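Q: I'll drop the sequence and a predicted model, then ask my questions.
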Amino acid sequence: MSQAPKLLNEKKYNKLIIVLSVVIPIAVAILFGVKIPNVEPLSFLPPIYASTNALTALVLILAFIAVKKGNIKLHKQLVTFALVLSALFLLMYVAYHMTSDSTKYGGEGLVMYFYYFILITHIVLSIVVIPFVLITFVRGLTNQVERHKRIAKITFPLWLYVAVTGVVVYIMISPYYV
C-alpha cells in the first residue's frame, strides 16, 4: 500500500480524533459536577479503577516489550486492551464522581505538595494524552509504521505516566475516603 492511500485512510479518522479529544475532557468536566440524587454512592469503585490503571500500566509495558521483540500481533492486542482498560477506567471514574462527593486530601507538609503535583500533572496529561493515544493507534491501524513509531515515542511515556500516577494518587488519597 502506497503512502497516499494510508494517509487518506488516516484522514477518515482525524475528525473523530479531534472530536473525541475535545468532547471527552469536556464531558468528564461536566459529568464530574453532576450528582445523581437518591443513588447509593459507588464507593467500591476507587480501588477497582486504581487497579485498572495499574493493569493499564502493566499492559503498556508488555506491549512495549512485545514490539521490541518483534511480536507485532501481540503488541496490537495489548495496546487495544490498554485502550479498553483506559476507557473502562474513565467510565468508572465518572460514575464514582456522579454518585459520591470528592474526597479531600488530608496530608500536610511536603507530602501534600507532592500529592498535588502528581494530581495536577496526572489530570493535565490525562487530557493531553487523548489525541496522542488516538493518533498513535490510528497510525498503527493504518499500518503507517514509521509515523506510528515516531509518535509512539511520545505517547508511550505520557500514557504510562498517566496510568502510574493514577495509582499513586489513589494510594495517597485512599486513607481519606469516608
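A: That came through fine. Numbers count the residues shown, from 1 in each chain.

Q: When you work out contacts or count neighbours from here on, use the C-alpha atoms and nothing else.
A: Will do.

Q: which other helices and strands contact the helix ranked longest in the chain?
A: Longest helix in the chain by number of residues (criterion: DSSP state H): helix 109-141. Applying 3 or more CA pairs under 8 Å, 6 or more residues apart in numbering; DSSP states H and E, one finds that helix 109-141 makes contact with helix 3-32, helix 145-173.

Q: want to compare, so here's the second one:
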Amino acid sequence: MSSETKKYNKWIVILSIAIPLVVAILFGVKIDAQLPIFLPPIYASINAFTAILLVLAVWAIKNKKIKLHEKLMKTAIVCSILFLVMYVAYHMTSESTKFGGEGIIKTVYFVILISHIVLSIAVIPFVLITFVRAITKNIELHKKIARFTFPLWLYVTVTGVIVYIMISPYY
C-alpha cells in the first residue's frame, strides 16, 4: 500500500466517523433564526438530481465516456455535500416535522426513513473509497467497490426523495 493510499485511508476513516457525529451533534443545536427560504423541497430536489447524476454516470462509463463519468460523479459528490449542508441548516433552525400518517403507511414511512438514515451513514466510506480509488487510478479496485457503492448511494438519494414526499403534507 502506497503512502498516498495510507494518507487517503486515514481521511476516509476520519470523515466516515466525523460526518455522522457532527451531523448528530448539530441536530442538537437549535439556532433561533428563520431561514429566508424553505429548504426541504430544495434539498429533496438536490437528492433527486443526484440520483439522476448517478444513473447518468453509470451510463457514461458503460459507454466508455470516462471524462463525462468523472464530471458526473464529482458533481454528484458536490450535490451530496450541498444537500447535507442544507439539511443540517434546516434542522438547526426548524423543529422536526412529525409524520401524520396512520396505520400501514406509517410503518412503511418509518421503514423507509430508518433504512435511509442507516444507509446514508454507511454509504459515506463507500463513496470516499470509490472516489479515492478513481483519483489514484486504481481502476480495477474502483470498479469492484463501485458495484456496491452505486446501488447503495442511489437507494439513499431516492429514499430521501420518497421520505420528503411522504412527510411534505405535514410541514
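A: Everything's here; your move. No experiment lies behind these values; they were computed from the predicted model shown.

Q: circling back: residue 139 of the first structure is nearest to which of the helices and strands packed on helix 109-141 of the first structure?
A: Nearest of these to residue 139 of the first structure, taken as CA to CA: helix 145-173 at 5.0 Å.

Q: that older thread, buried stuff in the longest helix of the first structure?
A: Applying a neighbour-count criterion of 16 or more other CA atoms under 10 Å, one finds 115, 118-119, 122, 126-140 buried in helix 109-141 of the first structure.

Q: quick one: it aligns where in the second structure?
A: Counting by TM-score structural alignment, helix 109-141 of the first structure lines up with residues 103-135 of the second structure.

Q: What about the aligned partner of residue 89 of the first structure in the second structure, how many residues nearby?
A: In the second structure, residue 89 of the first structure lines up with residue 83, judged by TM-score structural alignment. Residue 83 of the second structure: 21 surrounding residues under other CA atoms under 10 Å.

Q: And residue 83 of the second structure, how far from residue 39 of the second structure?
A: Separation of residue 83 of the second structure from residue 39 of the second structure (CA to CA, to the nearest Å): 10 Å.

Q: same deal with residue 94 of the second structure?
A: Distance from residue 94 of the second structure to residue 39 of the second structure, by CA to CA: 10 Å.

Q: swap in residue 56 of the second structure?
A: In terms of CA to CA, residue 56 of the second structure sits 25 Å off from residue 39 of the second structure.

Q: repeat for residue 118 of the second structure
A: 22 Å.

Q: center of the first structure - which residue?
A: residue 86 (4.6 Å; CA atoms, centre = their mean).

Q: Is there a neighbour count for residue 150 of the first structure? I'd like the number.
A: 11.

Q: Quick one: map it onto the second structure.
A: Residue 150 of the first structure maps onto residue 144 in the second structure, by TM-score structural alignment.

Q: ditto for residue 64 of the first structure
A: Checking TM-score structural alignment: residue 64 of the first structure goes with residue 58.

Q: Give me the buried positions along the helix or strand where that match lies.
A: Assessed by DSSP states H and E, residue 58 of the second structure sits inside helix 40-62. For helix 40-62 of the second structure, a neighbour-count test (16+ other CA under 10 Å) marks 40, 43-54, 56-58, 60 as buried.
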